[in-house]
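K.L.:
here is a sequence together with a model predicted from it:
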Amino acid sequence: MLKQNLIKAFLYLTTKLAGAGFLYLVMSGYLLISTGFDLYEFVEEISHGFLWFVVYVYGILCSIIIDLLTYKVSKKQFSVKILLYVVAGYAFFIVREINVIMLIAGTVGALCSIIFYVGAYNSFRFQSFKYAVIIAPLFIIMLMNFDFTEKEQWVEVRSDNTYIATFEYFNGKHEIPFHVKEGQTITVFHEFKNSNGGGHGSHFLNEKNDLVGMTEVSEKKVKIEIQDSGVYSMVVTGDDVKGSFIVTWEIDEDG
């Protein structure tokens, strides 16, 4: 009896994973098209932990709760479930604040909830579909381990406290590491020259790849107070851009 219950629980869970996997694949397809099949931008977007939480944690948890709520509803169960999935999609956003933006986001959430339900429902009917949509997201996870940055005619010059790069094409990211100690302060000057109107930006990460807070000294200069010793990185990003950038930095040894 225990073995049978475990098998039933496993099969039930696979339907929820199928629903989440189907939704994740649909979202991946949308992001791939909306980014113009730019693999670097696609991987950056699809890697956000927020998406994983919404799909695989919030989505599965709500689906299980809905099943419990409709367990004894025999008549019109389909309609009731659809309604509850729509409510769950809106609830994630409007519980924080009700405004136009949240209502739009809630509508998107409701649509995603229905897609989740379609995936879970079809997994009951088609075993091949079930395991395909469970396994397929693993290939997207594999893509996250690759850097799809593209550089053309990239020329760089680096000294102890300066980094200069010129390029004909840059789409992706480039990291400039700094070896710093706890209590030190690093002041960074950065200037980006754009020759073709492409996009660009920058941010700072610590060794755990967490974003690091910084104080803006001026338009092109920021200051970072180091909390933990290690290698910090300035990440310069480019979006189909041609040009050059220069980064210089000073480290306050006195902390």
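P.N.:
Okay, I see it.

K.L.:
all contacts plus neighbour counts: C-alpha atoms, from now on.
P.N.:
Will do.

K.L.:
now the strands for the stretch 151-255 of the chain?
P.N.:
Along the stretch 151-255 of the chain, the segments classed as strands by DSSP state E, counting those that start in this stretch run 155-158, 162-180, 185-194, 199-205, 215-218, 221-225, 230-252.

K.L.:
putting a second one here so we can go through both:
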Amino acid sequence: MNKKFVSPNVVEYMVNKLAALGLLLFLMCSYLLLATEFDLYEFTEYLSNLKIWGLICGYALVTTLLIDLIRYRWIAFTVQTGVLLHCLAGFIVFFPFMGISFFSVIAGAVGSLCAFIYAFSSYLFQRKKKFLWVILLVFPLLLSVRLYDFTSKKGWTVEETNSSFSAEFEHFNGKHEILLSLKKGEKVTSYLSFTQIDEGGYGYHILDHNEEYVGIKELEESEEEGTQAIEFNAAQPGVYKIIVTGDELKGKIDVNWEID
């Protein structure tokens, strides 16, 4: 293999790897857009899971650095062998977590395909360097897109008190945040009721002051159909969020809470 594949210039080498990663992320995001039928709110929710994206990027970069280190320090092998090693790394990563099963094989096949795209892109950008900087724009673009809230509301009518929230709407696709200022150790019991007129979907979750998911305890459902009682505790003081979500939903949402 031609040793120009890895530039002696560390900056140029890392730019190449980041550009290849940017192209992979662009293709993955294109697939997500198609899979969500261009629902920009759902798309940005996928982008907001920084832990998953960080693991994907980190694993890709560490793997390719190790393969290149082996290639140029200890064992010389061809470009084709390097690509195969990337594919193998993308395939086996799921087995320690999922075991050997049909689903882990499918996940491994997808990981192998992503690894192939990444390794091939890195090689391609060594020959087509003018595309490097264009592809690198993917990172700031994705960061800026995920910060925008694409929630859409139509006919949105709200009634609020210190311990309740109610909204009626003709259309709701996205999220709405209900803010609770809590002291350490306070317990919140909340009753969430969703009245669904159309076939849209709905859901809810709790975030703490660090935008981390809060564990909740589901209590026995109310006798009233569609009402769910939940309970959670404030591990630290701060502003917590009860987030209700709608997926092309028409109807009404009622949320009541008690703080002890």
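P.N.:
Yes, it's here. Being a predicted model, the structure only gives us computed values, none of them experimental.

K.L.:
picking up where we left off before, mind checking which of the strands of the stretch 151-255 of the first structure is nearest residue 24 of the first structure?
P.N.:
strand 162-180 (23.5 Å; CA to CA).

K.L.:
give me every residue that touches the residue nearest in space to the middle of the first structure.
P.N.:
Central residue of the first structure (CA atoms, centre = their mean): residue 48, 1.5 Å from the mean position. Shown in contact with residue 48 of the first structure (CA atoms under 8 Å, 6 or more residues apart in numbering): no residues.

K.L.:
how near is it to residue 95 of the first structure?
P.N.:
22 Å (CA to CA, to the nearest Å).

K.L.:
isn't residue 206 of the second structure right up against residue 245?
P.N.:
No - taking contacts as CA atoms under 8 Å, residue 206 of the second structure lies outside contact range of residue 245: 11.3 Å.

K.L.:
wait, which of the strands of the stretch 151-255 of the first structure is closest to residue 67 of the first structure?
P.N.:
strand 199-205 (42.1 Å).

K.L.:
what's the angle from that closest one to strand 185-194?
P.N.:
Inter-element angle recorded for strand 199-205 of the first structure and strand 185-194: 170 degrees (by axes from the mean of the first three to the mean of the last three CA atoms, to 10 degrees).

K.L.:
export the strands of the stretch 151-255 of the first structure to a markdown table and tack on mean neighbour count and distance to residue 144 of the first structure?
P.N.:
Listed next are the strands of the stretch 151-255 of the first structure as a markdown table, based on neighbours: other CA atoms under 10 Å; distance: least, CA to CA, whole Å:
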| stretch | mean neighbour count | distance to residue 144 of the first structure |
| --- | --- | --- |
| strand 155-158 | 12 | 26 |
| strand 162-180 | 17 | 13 |
| strand 185-194 | 17 | 27 |
| strand 199-205 | 15 | 18 |
| strand 215-218 | 11 | 30 |
| strand 221-225 | 18 | 28 |
| strand 230-252 | 19 | 17 |
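
K.L.:
format the ones you listed as TSV; extra columns: distance to residue 72 of the first structure.
P.N.:
Shown next, in TSV, are the strands of the stretch 151-255 of the first structure (distance: least, CA to CA, whole Å):
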stretch	distance to residue 72 of the first structure
strand 155-158	68
strand 162-180	53
strand 185-194	63
strand 199-205	51
strand 215-218	57
strand 221-225	58
strand 230-252	54
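
K.L.:
nearest to residue 54 of the first structure among these would be which one?
P.N.:
Taking these one by one with CA to CA, strand 199-205 is closest: 24.6 Å.

K.L.:
so which bit of the second structure is the closest one matched to?
P.N.:
Per the alignment by TM-score structural alignment, strand 199-205 of the first structure matches residues 201-207 in the second structure.

K.L.:
okay, now residue 37 of the second structure: neighbour count?
P.N.:
11 (other CA atoms under 10 Å).

K.L.:
how much space between the equivalent of residue 16 of the second structure over in the first structure and residue 84 of the first structure?
P.N.:
Correspondence of residue 16 of the second structure to the first structure, assessed by TM-score structural alignment: residue 15. As judged by CA to CA, residue 15 of the first structure and residue 84 of the first structure stand 18 Å apart.

K.L.:
check residue 143 of the first structure too.
P.N.:
Relative to residue 84 of the first structure, residue 143 of the first structure is positioned 34 Å away (CA to CA).

K.L.:
next one: residue 138 of the first structure
P.N.:
29 Å.

K.L.:
more neighbours: which of these two?
P.N.:
Taking other CA under 10 Å, residue 138 of the first structure and residue 84 do not tie; residue 84 has more neighbours (22 against 11).

K.L.:
where does that one land in three-state SS?
P.N.:
helix (DSSP: H, G, I helix; E, B strand; the rest coil).

K.L.:
can you name the residues that contact residue 21 of the first structure?
P.N.:
By CA under 8 Å, 6+ apart, the neighbours of residue 21 of the first structure are 119, 133-137.

K.L.:
related to what we said a few turns ago, nearest residue to the match of residue 16 of the second structure in space, please, no chain neighbours.
P.N.:
Residue nearest to residue 15 of the first structure in three dimensions, not counting chain neighbours: residue 120, with 5.1 Å by CA to CA, 6 or more residues apart in numbering.

K.L.:
pretty sure residue 220 of the second structure contacts residue 229?
P.N.:
Yes - if you go by CA under 8 Å, residue 220 of the second structure and residue 229 touch, sitting 6.6 Å apart.

K.L.:
what sits against residue 67 of the second structure?
P.N.:
By CA under 8 Å, 6+ apart, the contact set of residue 67 of the second structure is 82, 85-86.

K.L.:
wait, doesn't residue 80 of the first structure sit right on residue 69?
P.N.:
No - using CA under 8 Å as the test, residue 80 of the first structure is too far from residue 69 to be in contact (9.6 Å).

K.L.:
joint contacts of these two?
P.N.:
Joint contacts of residue 80 of the first structure and residue 69 (CA under 8 Å, 6+ apart) do not exist.

K.L.:
for my notes, confirm residue 104 of the first structure occurs in a strand.
P.N.:
No - going by three-state DSSP, the assignment for residue 104 of the first structure is helix, not a strand.

K.L.:
per the alignment, it corresponds to what in the second structure?
P.N.:
So residue 104 of the first structure corresponds to residue 106, using TM-score structural alignment.

K.L.:
for residue 118 of the first structure, same thing?
P.N.:
Checking TM-score structural alignment: residue 118 of the first structure goes with residue 120.
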